[in-house]
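Colleague: sequence? don't have it. structure:
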């Protein structure tokens, strides 16, 4: 079933195995586990809860009214334990063991079956009559909405025995306008009344006994998105004013511009100068940057454990944030020093990069956690995922014995998957090198590669993007960036750079002072052809990263 249904909020079936008597399904891994583990966790904010609900609603809407299939899926067991969360708190509906299939080319689907499901979540009409419809999933989802709002399970247990179901109490409190009696105290003070009202109303409507009075999943998605928008407007205004106050701004914020940037992997803003000796790190208008997606991290919440390296831009530390391993990059004030025009350009680029990276979510793209505004001496810092083994360049230079042909191919595939994702988001990296590719060798049998180093990245608004790049590594730069014949280039500049990286992976050496290095005579024919296609002088001849990933998959299938 899952192999036919693809949605970002459904858990993905990756592979299956049928060998002798073995039957194995391989699913996408949701690193944060199930939603039921976080219902009473005050660190799961109201904004996060709303986004999780929207994700689940979109998945159910897709299952109930699929546009590219003639079959409708009725889940039959929607509950918080069957909603998984990935590293970025994206919801993934799982466990289709009880699901039923019905025709989608009619307004209603009614199936007669033995009533199954989980007590508390199961539609009472389905339980009484055995008649299943998509409104049965709507009822179950309504229970989940109340769980998220109330911060507790819908059922009370003692010693493994069911004591009672809280849904009737929740409905009564809504009807009597006593929501304050049941709302989770850990998030109550952060809820905007309008958002809460929109949310609680649609949640209550889901629990109507009459199926005709229950909303469709499409209606629920719209209402939840309104609730999120109401909360974000509220939070955005508060957050911007708080940042203004913290920054002690005395002038209007700088306007937001889209330029490139040579610098850190992720970032945000800082203080306007109180004196000539302080650094001007302005604050853009709230309409220019999505502040809600930018996590502000308190410096006191970070623990620096080890210095990893230092450069002209700042110092990188290994540390902890809320128990999680992170990389902390402290940015020097001198990075923003200089003439006012240069300060403004770097400031706008600084904000732009943070805004882009906060929206990237892919297993092969380095995770951006947030920025620190209150660092020592008024410094800023970016906080990102920590990759223990550092750059691919480092691994290649130390001639890591674990990097055999099969594993280097896996690394190349990971990098290609990440670049395919970035290009699908209209992001051109402009700096694909072995230095910007990070590797995790913890599992010696399966190294993992992640793309980082987004200091030069740009968003492609149209078919082409400005080819004006400040900085960059010369041997990896496509010829159209060097000859100055065209100020507009395509995403194929990244494909050229990837071709050079493929040569480095193949040889275990780092390229220098040459546009197209000599290919070893014993090079695999397919690897040779792929490299030559990638670094072709004509961008139109170079493959897309979708084609590159397909090429590498085929190569991988022929390797032992």
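Modeller: Yep, that arrived. All of these numbers come straight from a predicted model, not from anything done at the bench.

Colleague: C-alpha only now, for contacts and for neighbours.
Modeller: OK.

Colleague: For the nearest residue to residue 502 once chain neighbours are set aside, give me its contacts.
Modeller: Residue nearest to residue 502 in three dimensions, not counting chain neighbours: residue 531, with 6.5 Å by C-alpha to C-alpha, 6 or more residues apart in numbering. When contacts are counted by C-alpha atoms under 8 Å, 6 or more residues apart in numbering, residue 531 touches 499, 500, 502, 503.

Colleague: also this one, for the comparison:
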């Protein structure tokens, strides 16, 4: 069923009835919501407190004011669709810089793509997807208002401006763009995803901070996640050079078509060559993929942009090219999904960083000097608990005045207390985004403030977590020292911890699996840096507005050698590695044990101490696996039959491996992640 924008009436100054109709069209067209919207703006998730600006209808007079009546001097882009203006809009009490796309009334791209763009972007919320702030529809005027991306497109920097782009910057841009595509394909909703259909460097926009965001959703299509053939295209729309050859053979557009385009982008970033180009001496324009196939056998170094040849570690180059080739595989089913691509890029970046910083066999993390006073072996001291070997937290971590945080939490009022979403005494507060100074409620951003008695654990969490940056690890924003109390400031997670959410809500199998994949990604990141979490348990897994997992609870974390011998064993019973409990040896595989218990909990819905035939959960699961009994006898009954038995069975086998008594028999975090992502891709 097609949905068309109601173009009659004065939508430049919309009535409440018109707002409701347009909003219902926007939401219903993509989510099949039949009930009329009750608000004049599209509902955003609970994260809208600190997320992008909610979508709204904008009056034409406001557009004219922002663009100084469409002054040509403010034009920052042109295309077949029309013109893009830079403008300033009043947003509450502040001035917001925006990009305003005004569609040419004679444009062949016209209403259909405008309609699609509004449908898609008004409901998408992700840091790597450009935000649509609103739209204006007035007679023949069709205008879209986006967040302003000051650095323009990746295409311009690669091929027009000749901007100097280091290899690490290029890698991070690819990672950002990959995360945006991964979100579209797999994480927009449980029952549907989005195929972009026109993914290219021109549609990757760059923020002032060089964060990359995917844009231009005029050709995008929403499709059910369980539709194997995805979307059948009646016409091969897209951009030549990025289009999947399989589209012309089968007429089918799938998520793997976007993956092909991503592979082209990887080559474009590596070679600094357009997707289609005609160079001196060439008779006809040549596609980048075909050019690469003819050149790669000659000398890999010759295909790499000369600016970055000296920066790329040989192994990293080979892995990057292998990833690009996998994305460009002639058979779509052989291409990786975007979750796998993102994971590969993350590991590749860490590998490059490690190669860059190695000196005398040590990485930068192990070479940082620990200034904390550790006692000698056998000497009793509270400082034995300190496991942080980082010299100091990241310099971007803010030291906040204790008095400011006390004020922001209303003197740590119980009204501001966050229930057991976080472990410990944690309070909600509202602060200015840049300074973390107290702000009026809902004027700034929401944060979580955790109170600590002065201890080595506080130092460990501050020093280790303050150095980490990963989408599946809770972000530490700042800290405060006080004589009798210390504070840590985190990003605010609107949903509960995995433990509380699991106990109070019925969660589908797919969401449980996605949560565990998020935790596995965090572990793979930590272990690549030789960081042992040491306290893996459900209460340390926090959930954002999309129920994506973020790992917290770093008070027991340690970094450096792969094995630590500790004089005091700490952690949550049931999730602690038995070897650690018996001999004090904390290893990377200790984290794998805790992960295995959590995976079993996700499958069974039971706590570790649930007794079945006088056995703990781990003993019971191990017995079922060893005796090859039916795993269905222990699957959470709340799932009913809404799961793939093969998916659950494979996860169950993986969990049993993770909780093996012999640490050597447990898989690595990278293997765990790869297995879970393959299971999700095969059986979702």
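Modeller: Great, that's in hand. All values reported here derive from a predicted model rather than from experimental measurement.

Colleague: now what about the TM-score between them?
Modeller: Aligned and superposed, the two chains score 0.48 in TM-score terms (TM-score structural alignment, normalised by the length of structure 1); 323 aligned residues with a C-alpha RMSD of 4.9 Å.

Colleague: picking that back up, what about the contacts of residue 531 of structure 1, which one has the most neighbours?
Modeller: The most crowded member of those, judged by other C-alpha atoms under 10 Å, is residue 500 (27 neighbours).

Colleague: quick one, strands of the stretch 201-350 of structure 1?
Modeller: Ranges of strands within the stretch 201-350 of structure 1 are 296-297, 302-310, 314-321, 324-331, based on DSSP state E, counting those that start in this stretch.

Colleague: Of those strands, flag the one that's most buried.
Modeller: strand 324-331 (a mean of 22; mean count of other C-alpha atoms under 10 Å).

Colleague: all helices of structure 1, in order?
Modeller: In structure 1, the helices defined using DSSP state H lie at 46-64, 124-129, 134-150, 167-175, 185-188, 193-206, 217-247, 340-357, 392-397, 405-424, 479-482, 492-507, 525-534, 545-557.

Colleague: tell me the most buried of these?
Modeller: helix 134-150 comes out most buried of the helices of structure 1 by mean count of other C-alpha under 10 Å, with a mean of 26.

Colleague: Which elements pack onto it?
Modeller: helix 46-64, helix 193-206 (3 or more C-alpha pairs under 8 Å, 6 or more residues apart in numbering; DSSP states H and E).

Colleague: Any chance of TSV for the contacts of residue 531 of structure 1, columns distance to residue 326 of structure 1?
Modeller: TSV is the format used below for the contacts of residue 531 of structure 1 (distance: C-alpha to C-alpha, whole Å):
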residue	distance to residue 326 of structure 1
499	30
500	29
502	28
503	31
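
Colleague: closest to residue 247 of structure 1 among the residues you listed?
Modeller: Nearest to residue 247 of structure 1 out of those is residue 500 (C-alpha to C-alpha; 43.5 Å).

Colleague: now what about the strand or helix carrying residue 671 of structure 2, what contacts it?
Modeller: Following DSSP states H and E, one finds residue 671 of structure 2 within helix 669-683. Residues outside helix 669-683 of structure 2 that contact it (C-alpha under 8 Å, 6+ apart): 337, 339-340, 510, 513-514, 517, 520-521, 523-524, 527, 592, 644, 646-647, 650-651, 654.

Colleague: If you count neighbours, what's buried in the host helix or strand of residue 292 of structure 2?
Modeller: Take DSSP H and E as the rule and residue 292 of structure 2 turns out to sit in helix 288-295. Across helix 288-295 of structure 2, burial judged by 16 or more other C-alpha atoms under 10 Å covers 288, 289, 292.

Colleague: Out of those, flag the one nearest to residue 249 of structure 2.
Modeller: Using C-alpha to C-alpha, residue 289 is the member of the buried residues of helix 288-295 of structure 2 that lies nearest residue 249 of structure 2, at 17.6 Å.

Colleague: The closest one touches residue 262, doesn't it?
Modeller: No. Judged on C-alpha atoms under 8 Å, residue 289 of structure 2 makes no contact with residue 262 at a distance of 11.7 Å.

Colleague: rewinding a little: indicate which one of the strands of the stretch 201-350 of structure 1 is closest to residue 158 of structure 1.
Modeller: Checking the strands of the stretch 201-350 of structure 1 against residue 158 of structure 1 by C-alpha to C-alpha gives strand 324-331 as the closest, at 33.7 Å.

Colleague: relative to strand 302-310, how tilted is the closest one?
Modeller: Here strand 324-331 of structure 1 points in a direction 60 degrees away from that of strand 302-310 (axes from the mean of the first three to the mean of the last three C-alpha atoms, to 10 degrees).

Colleague: now the angle from strand 324-331 of structure 1 to strand 314-321?
Modeller: Using the same axes, to 10 degrees, the direction of strand 324-331 of structure 1 lies 150 degrees away from that of strand 314-321.

Colleague: looking just at contacts, which helices and strands does strand 324-331 of structure 1 meet?
Modeller: Other elements packing on strand 324-331 of structure 1 under the criterion 3+ C-alpha pairs under 8 Å, 6+ apart are strand 314-321, strand 380-385.

Colleague: make it 10 Å
Modeller: If you count contacts as 3 or more C-alpha pairs under 10 Å, 6 or more residues apart in numbering; DSSP states H and E, strand 324-331 of structure 1 packs onto strand 302-310, strand 314-321, strand 368-372, strand 380-385.

Colleague: sorry, back to before: give the buried residues for the helix holding residue 671 of structure 2.
Modeller: The neighbour-count check on helix 669-683 of structure 2 (16+ other C-alpha under 10 Å) flags 669, 670, 672, 673, 674, 675, 676, 677, 679, 680, 681 as buried.

Colleague: Report the separation between the residue nearest to residue 502 of structure 1 and residue 438 of structure 1.
Modeller: Distance of residue 531 of structure 1 to residue 438 of structure 1, given as C-alpha to C-alpha, to the nearest Å: 21 Å.

Colleague: same thing with residue 175 of structure 1?
Modeller: Separation of residue 175 of structure 1 from residue 438 of structure 1 (C-alpha to C-alpha): 54 Å.
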